[in-house]
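Trainee: Everything below, folded, please.
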Amino acid sequence: MKSEHIMNFLKDGSFSMPYYLIQFRKELSVSDMDLIVLAYLENLGDHFLFNPEEIQSRLNMTQMEIMMSISNLTDKHLITVESIKNEKGVMEEYISLEDFYRKVTSLLVERWKKEEEKGEEIQAGNVYEAIEKEFGRPLSPMEYEIIKAWLDSGTDEDMIMEALKEATFNGVANLRYIDKIIYDWSKKGYKSVEEVRRHNARWKEEKSKQQEQKEVEKPKEIFDFDWFDDDNSE
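Mentor: Purely as a prediction, here's the structure:
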């Protein structure tokens, strides 16, 4: 079965082709014919009575093609065919897509993990670029290793950026100073930028109160005028 047949089935509107089925076709290792049959079965539900004649009429395929495709999908552990005795005691064959959904779920999780790792790599790259921009020069190999050590140890990228801001605010552009800030925060148990900012806000508030208290306690200057000094008389 050629690929254009897939388009014809979709145009016919007999069933819909799930996007994830096309997306993971390569990983599922299914042929055009198997893809059509699997898509049709997926539209029937996750567990249903196997009716080769109905599938044959709906997909315009021979019974041999249908049975061959069912065999292929079973061998690839995408579907299972099980015999169940009905109320009349007659054995009937049912198809279950449980293995198919389990496989697709596994592929989706794997793809999400890769995208997440890729996003982390991009974000980490932004950390290097941000530090270079603030320093106004390229980083040395040693500096790259220091930053990498922060990331490998689990230091959050946002914490590194916050430490960079604090170092820049204090007019210090070197990694030793930033490393000291990060170490100090780690020692105090700060695990997020929010915790750091709350601490800084409290510190500034306490410092402001102490300054106000000093102003209150500061002795007032008394103007000492010597009324008996002749130089002060006109």
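Trainee: From now on I want contacts and neighbour counts done on CA atoms only, so please keep to that.
Mentor: Noted.
Trainee: Helix or strand: which one has the nearest residue to Leu175 once chain neighbours are set aside?
Mentor: In this structure, Leu175 finds its nearest non-sequential neighbour in Glu143, 7.1 Å apart by Cα to Cα, 6 or more residues apart in numbering. Using DSSP states H and E, Glu143 maps to helix 141-152.
Trainee: sorry, back to before: residues near the residue nearest to Leu175, how many?
Mentor: Other residues within reach of Glu143, judged by other Cα atoms under 10 Å, total 15.
Trainee: cool, and the one 3 residues further on?
Mentor: A count of neighbours around Ile146, defined by other Cα under 10 Å, yields 15.
Trainee: Show me the strands in this protein, by range?
Mentor: Defined through DSSP state E, the strands belonging to the chain, from first to last, are 47-49, 80-85, 91-96.
Trainee: contacts for the first one?
Mentor: Defining contact as Cα atoms under 8 Å, 6 or more residues apart in numbering, one finds that strand 47-49 is touched by Glu92, Glu93, Tyr94, Ile95, Ser96, Leu97, Glu98.
Trainee: Longest helix of the chain, counting residues only.
Mentor: As far as residue count goes, and with DSSP state H defining each element, the longest helix of the chain is helix 98-135.
Trainee: what's the distance between that one and the middle of its chain?
Mentor: A distance of 6 Å separates the C-alpha centroid of helix 98-135 from that of its chain, computed with Cα atoms, centre = their mean, to the nearest Å.
Trainee: Second chain to compare with the first, below:
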Amino acid sequence: MVKEKEIMMTWIEEGTIQVPQLLMSKYKQIGLDETELVLLLHVHSFMEKGVFFPTPEQLAERMTVSGNTCVSILKKLVQNQFIGIDEGVQQDSIGFEKYTLKPLWLKLVDELIYESKQDELEKSLTQESNLYTTFEQEFGRPLSPLECETLSMWLDQDQHDSSIIKAALKEAVISGKLNFRYIDRILFEWKKNGIKTLDQARNYGENFRQKRSKSNQAQRSSATVPFYNWLEQ
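Mentor: Reported below is the predicted structural model:
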């Protein structure tokens, strides 16, 4: 029983090594194979125990590859910026070399940023494709090259959200003025007045219609719905 407790205490005193879940799920994407990953984990383990520059022989003792193979892997990891070598200073001012895994963590961060941008790009392309389809459905025909260019300008140059562009298209349909010049004027007025959400656009249009309705009640029939002409602004 005493021996079993000693074994348990030895196990506890050895401590644990924290491995980021992200490293385990993304090591392939950042260009590591399994042997390189395990070697990096052993370097990390040594550093956690205060051994900041383990030798290839020390690493080979824990692995199923030779010391020479460890040397080759370490050189490759340094060259490909998965691991770095820093200089440290002991209390007696004697310098020493030590490994750093900052390059590895930076590669993981870069991979996350890249994937995030790819997701945004894919989402943007999907929204743009849906936007073109919506316009072609409303116009009942394929868009001309000039109209396609105008749509791209609204998205890229004017930075209009696709939902706002669709709302302007809907406004043009309601007003019975389905043309790009009219839609462009709506978007211009909305941007000038700080309209950025669908609710704001809806309320803005309704308020203008109410104002025109009141000012033209004497001339218009009650059966006719007055619409705001954006081109008159």
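Trainee: mind putting the strands of the first structure in TSV, mean neighbour count and distance to Glu206 of the first structure included?
Mentor: Written out in TSV, the entries for these read as follows (neighbours: other Cα atoms under 10 Å; distance: least, Cα to Cα, whole Å):
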stretch	mean neighbour count	distance to Glu206 of the first structure
strand 47-49	15	67
strand 80-85	14	70
strand 91-96	16	67
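Trainee: got those as a markdown table, with distance to Glu116 of the first structure columns?
Mentor: What follows is the strands of the first structure, written out as a markdown table (distance: least, Cα to Cα, whole Å):
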| stretch | distance to Glu116 of the first structure |
| --- | --- |
| strand 47-49 | 33 |
| strand 80-85 | 33 |
| strand 91-96 | 32 |
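Trainee: closest one to Thr105 of the first structure among those?
Mentor: Comparing those by their distance to Thr105 of the first structure (Cα to Cα), the top pick is strand 91-96, with 15.7 Å.
Trainee: mean shift of that closest one relative to the second structure?
Mentor: Plainly put, strand 91-96 of the first structure ends up 3.8 Å away from its match in the second structure on average once the two are laid over each other (mean Cα distance after the TM-score superposition for the first structure).
Trainee: That strand to strand 80-85, inter-axis angle?
Mentor: Orientation of strand 91-96 of the first structure against strand 80-85 (axes from the mean of the first three to the mean of the last three Cα atoms, to 10 degrees) gives an angle of 150 degrees.
Trainee: hmm, back to that, which stretch of the second structure is the longest helix of the first structure matched to in the alignment?
Mentor: In the comparison with the second structure, helix 98-135 of the first structure aligns to the range 102-139 (TM-score structural alignment).
Trainee: How much space separates Trp150 of the first structure from Ser208 of the first structure?
Mentor: 34 Å (Cα to Cα, to the nearest Å).
Trainee: More neighbours: those two, which one.
Mentor: Taking other Cα under 10 Å, Trp150 of the first structure and Ser208 do not tie; Trp150 has more neighbours (15 against 12).
Trainee: Mind telling me what that one corresponds to in the second structure?
Mentor: Match for Trp150 of the first structure (TM-score structural alignment): Trp154.
Trainee: Its match contacts His160, doesn't it?
Mentor: Yes: using Cα atoms under 8 Å, Trp154 of the second structure is in contact with His160, at 5.7 Å.
Trainee: so how far is Leu151 of the first structure from the residue nearest the centre of the first structure?
Mentor: By Cα atoms, centre = their mean, the first structure has its centre lying nearest to Glu116, at 4.0 Å. Computed with Cα to Cα, the distance linking Glu116 of the first structure and Leu151 of the first structure is 15 Å.
Trainee: Then Leu139 of the first structure?
Mentor: Plainly put, Leu139 of the first structure is 16 Å away from Leu151 of the first structure if you go by Cα to Cα.
Trainee: Now do the contacts for Asp46 of the first structure.
Mentor: The contact partners of Asp46 of the first structure, taken as Cα under 8 Å, 6+ apart, are Ile95, Ser96, Leu97, Glu98.
Trainee: Excluding chain neighbours, what is closest to the first one?
Mentor: Counting by Cα to Cα, 6+ apart, Ile95 of the first structure lies nearest to Val81, which is 4.7 Å off, once chain neighbours are set aside.
Trainee: What of the second one?
Mentor: Spatially, and ignoring its direct neighbours in sequence, Ser96 of the first structure is nearest to His47 (4.5 Å; Cα to Cα, 6+ apart).
Trainee: Tell me, how many residues neighbour the nearest residue to Leu131 of the second structure once chain neighbours are set aside?
Mentor: When the adjacent residues along the chain are set aside, Leu131 of the second structure lies closest to Ser162, with 6.6 Å between them (Cα to Cα, 6+ apart). In terms of burial, Ser162 of the second structure registers 18 neighbours under the definition other Cα under 10 Å.
Trainee: From Phe82 of the second structure, how far off is the alignment partner in the second structure of Gln56 of the first structure?
Mentor: Aligned against the second structure by TM-score structural alignment, Gln56 of the first structure finds its counterpart in Ala60. Using Cα to Cα, one gets 19 Å for the distance from Ala60 of the second structure to Phe82 of the second structure.
Trainee: can you count the residues close to the residue lying closest to Asp99 of the first structure once chain neighbours are set aside?
Mentor: Spatial nearest neighbour of Asp99 of the first structure, excluding adjacent residues (Cα to Cα, 6+ apart): Leu78 at 5.1 Å. A total of 21 residues lie near Leu78 of the first structure under the criterion other Cα under 10 Å.
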